[in-house]
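K.L.:
Could you look at this predicted model? Sequence included:
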Amino acid sequence: MSSEGYSSDLEVVSKNMASSELNDSVDSKFTSPEDSPHQSIAPFDMDAGKKFSDVKLDTSMINGDSRSSIDAVLNGNGHHGSTISPEDASNDPMLASALMSPLQAPLNIEAMFTPAPGGKPPLQRAPTILQRTHSDANDWELYKRAGPRYPASLEQLIMKYHQKNSNSWQLAHDMGAGSGVYATNLARFFRHIHVSDPTATGIATSRKTLSAWSAENPKKRGRFTFSVCKPEEATEAFTDNSVDLTVLMDSAHFTDAEATVRSAAQTLTPGGTLAIITHRPISHVVGNEKVAVAVQALFDAWGPRPWEIACGADTKSQQQFSLGLDFVPLPDDLFSREKSRRITINARSAPREYFRVPGVQGEEEEDSDGAAAMPMSPDEMLEMATSRVGDREKRVHYGEEDEQGRGWRYEVGWESFRTRVAVLDTPETVARLEPRLKEIERLIMKTSPNGVTVVIECAVAVVLATKK
């Protein structure tokens, strides 16, 4: 989440639509400043020598497809033009999103989340982790793409919360988006999705990915725009009170949380939603104690590598991550405390236990041997991340048994653990951990009911807030 290469260029991915469709579909929130009665795009501070008139701005719009009802889509009977196979979908969370069929207007949230006949859905197979197919792929993008798929329950959690407090579906902001993994989910609901990231590399990746995705999914509801922008400076990309939903996925701990929240709030409409989500970088085995112990021993022997990719190497980011989003403030002057929700999924209401980075000292904590931690200097104490949870904020915990927490469990074979190490680390590390991987294989074959797989679950933290 560094800020190198910062600029305010705005790029637009769009489709070539017939002029008759265009006239009916363009929303004033993202037309050019000259045409928009709301003046929804703020003038940008351009780099030296660059004029605002040089920024490419295309007002094409993608409409929903009226040929398929939402119920038919969710039951698997809706029309879609994708040729992606279910196997491909399991390999890549973004391809899985691309399989979703088109929306029809007006948006019907209740219909979208009506449970399919047959009761509780079966446990999903974990997605196969992507291999290093591109030489320019960096560890952070591999980590995000190799992580758990965002299940439908997360969309339900966010979108029903938003519908209850706003129900406006014009403009969403995916900030700190990286390669834009979650932007495709937002395209199911919002007419415009603005994708921002602090680095030009992140925006180049997301623009390429989402351009290809848009070409394969021409009937999706939303279109995408892009800017290089830090989460703390969201006001550089929007005028005040113009965004309906802002999401920050898996990267809040890299930011100045106070500045990020205030900047996002300034751009949100009254009643708009701020959604912040993060997940634990390593999963834990449930329902098989022997394998759970062996897998934890594997991760302990692996060392700090997965945590360093997820949290960075600096102390402040790791301390913030260790609080499981409790470090995120929701100031009384900006957000309704009564409507805010601090949610944990598969974390047993103990985010600090599940999200704590090994070796990171927190508030009034001891080291792993039970001894008092080394005293910190005054400067270190001032910089230490602390909880910002208010007295009137509501905490909620969900598990796999709850509709809102469903979908974060997967069945995996022992080779899934090897693949995760191989993707995020070196061949030498895989070789070093081979005896532990073989022990996991042996235990699964011996203790698992089918002798092949075990169940893992991912711990998740969510903050939902409504602007006053």
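P.N.:
Looks like it arrived, so ask away.
K.L.:
For the rest of this, base every contact and every neighbour count on C-alpha atoms.
P.N.:
OK.
K.L.:
need the strands for the stretch 101-250 of the chain, in chain order.
P.N.:
124-125, 171-175, 192-197, 223-228, 243-249 (DSSP state E, counting those that start in this stretch).
K.L.:
Strand 192-197 and the fourth one, what's the angle between them?
P.N.:
Okay, so that is strand 223-228. Computed by axes from the mean of the first three to the mean of the last three CA atoms, to 10 degrees, the angle separating strand 223-228 from strand 192-197 equals 30 degrees.
K.L.:
Could you check how far strand 223-228 is from the centre of its chain?
P.N.:
The chain centre lies 16 Å from the centre of strand 223-228; the measure is CA atoms, centre = their mean, to the nearest Å.
K.L.:
by how many degrees do that strand and strand 171-175 diverge?
P.N.:
Interaxial angle, strand 223-228 versus strand 171-175 (the same axes, to 10 degrees): 40 degrees.
K.L.:
Please identify the buried residues of strand 223-228?
P.N.:
Buried residues in strand 223-228, counted by 16 or more other CA atoms under 10 Å: 223-228.
K.L.:
Can you redo those residues as JSON lines, where the extra columns are distance to Pro351?
P.N.:
Converted to JSON lines, the buried residues of strand 223-228 look like this (distance: CA to CA, whole Å):
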{"residue": "Arg223", "distance to Pro351": "35"}
{"residue": "Phe224", "distance to Pro351": "33"}
{"residue": "Thr225", "distance to Pro351": "34"}
{"residue": "Phe226", "distance to Pro351": "33"}
{"residue": "Ser227", "distance to Pro351": "33"}
{"residue": "Val228", "distance to Pro351": "31"}
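K.L.:
Check it against this one:
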Amino acid sequence: MTTEMDWDKSAYYRQHYPPSLDKVIMEFHRAHSNSLRLAHDVGSGSILFASRLAEYFQHVHVSDRKSANVERARQRLDSWHAENWWKGKFTFSVTPAEKAHEIAAQGSVDLVTLIECAPWTDQDAMVDSVARSLAPNGTLAVVTTNPAPTVIGNELVNALVREFFDFWINALLQELHPNSVISKRYLAQANSGVECVPLPEGKFIQDVTKRIDINAHGRGSAAHALPGHEDMALPSRAHSDHRRYEFSSEDPEGRGWRYEVEASWFRGVIGTTGKESRLHLYESRLREIERAVTETTSTGTVTIEWTVALLLATRK
């Protein structure tokens, strides 16, 4: 298990969630609800969004299906709250996304966020549970990013990076979920972005729902396909009334999803899973990436861009 210091350092090697994401979510919420009492960060895991929610909400509940993740979140937020004691308060529970309604009185939660965890869930059960917890006009926000970033303007490095992430994702799935049924469900749902997240008509207002792609560059769901698994996707479950938007890193809504990293950044990705002892399995691929970056750039850096899918929905 990683230490708290290791965990904080590893944040550099994960997706950076820019202020533009907070702005898009909160502008949508405020357009439909005036309540900022209670938010629920579902499946917080390693992608801790709760402190961001505490900038707006009086109370934030943090949940995850794994007790180790909840304990890590508690430790991090203890430190955060000590320096920001006048902002939102936190509570915690070991609760799977499919039982999100169990954390509070039915119909009392103003905003529910699922940052990266939706592909891991039984999405019908998850949406049903979230809907039971949401207050009228409450917001469901689902965010997923393709775990393999695109290297911009360097096709050689980009091809090597895709090969590396194909190998890394397969190895990670085999270790975390030897049950092939769970892994296949994750791959199919991750490849679909937020297209396969259902929003029953009796529970959500269809014509205000937003389905947003960032840095998809006109490729639709194909932009979210994981390297090596491009043939795995699910049919869209979007309603015809849902509003669709596409933004790039040049737009205010998509700003912050593109930035420069050093060649060593890809090596650091392995450490985010606490599996440094298995670094040797990736060594040859990492050396290829580092050599290619050195040979094709004068700065020793490359620009990476994340592909993002965002679903914003309002409870009836």
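P.N.:
Cool, the structure landed. Predicted model only: the values in this text are computed from it and were never measured.
K.L.:
of the buried residues of strand 223-228 of the first structure, closest to Ala310 of the first structure?
P.N.:
Lowest distance from Ala310 of the first structure to the buried residues of strand 223-228 of the first structure (CA to CA) belongs to Val228, with 21.2 Å.
K.L.:
Looking for the alignment partner of the closest one in the second structure.
P.N.:
Using TM-score structural alignment, the partner of Val228 of the first structure in the second structure is Val94.
K.L.:
what's the answer for Lys339 of the first structure, then?
P.N.:
Checking TM-score structural alignment: Lys339 of the first structure goes with Val208.
K.L.:
now swap in Pro304 of the first structure and tell me
P.N.:
Using TM-score structural alignment, Pro304 of the first structure lines up with Asn170 in the second structure.
K.L.:
tally of neighbours for its match?
P.N.:
If you count neighbours by other CA atoms under 10 Å, Asn170 of the second structure ends up with 15.
K.L.:
The host helix or strand of it - contacts with which helices or strands?
P.N.:
Assessed by DSSP states H and E, Asn170 of the second structure sits inside helix 155-176. The contact analysis (3 or more CA pairs under 8 Å, 6 or more residues apart in numbering; DSSP states H and E) places helix 155-176 of the second structure against strand 150-152, helix 283-296.
K.L.:
Return the distance of it from the chain's centre.
P.N.:
On CA atoms, centre = their mean, the centre of helix 155-176 of the second structure falls 18 Å from the chain's centre.
K.L.:
Please, which helix or strand holds Val396 of the first structure?
P.N.:
strand 394-398.
K.L.:
what's the distance between that strand and the middle of its chain?
P.N.:
Strand 394-398 of the first structure sits 19 Å away from the centroid of its parent chain (CA atoms, centre = their mean).
K.L.:
Over which residues of the second structure does it lie when aligned?
P.N.:
Under TM-score structural alignment, the alignment places strand 394-398 of the first structure onto residues 243-247 of the second structure.
K.L.:
Could you list the residues in contact with that stretch?
P.N.:
Applying CA atoms under 8 Å, 6 or more residues apart in numbering, the contact partners of stretch 243-247 of the second structure are 207-218, 253-254.
K.L.:
let's go with 6 Å and repeat that
P.N.:
For stretch 243-247 of the second structure, the surrounding residues in contact (CA atoms under 6 Å, 6 or more residues apart in numbering) are 209-214, 254.
K.L.:
One more: stretch 148-167 of the first structure?
P.N.:
The contact list for stretch 148-167 of the first structure (CA under 6 Å, 6+ apart) reads 93, 271, 273, 404, 406-407.
K.L.:
In the second structure, which residue range corresponds to it?
P.N.:
Under TM-score structural alignment, the match for stretch 148-167 of the first structure is residues 15-34.
K.L.:
So which bits of that stretch are buried?
P.N.:
By neighbour count on 16+ other CA under 10 Å, the buried set for stretch 15-34 of the second structure is 15, 20-22, 25-26, 28-29, 32-33.
K.L.:
Can you get me a residue count around Gly43 of the second structure?
P.N.:
By the criterion of other CA under 10 Å, Gly43 of the second structure has 29 neighbours.
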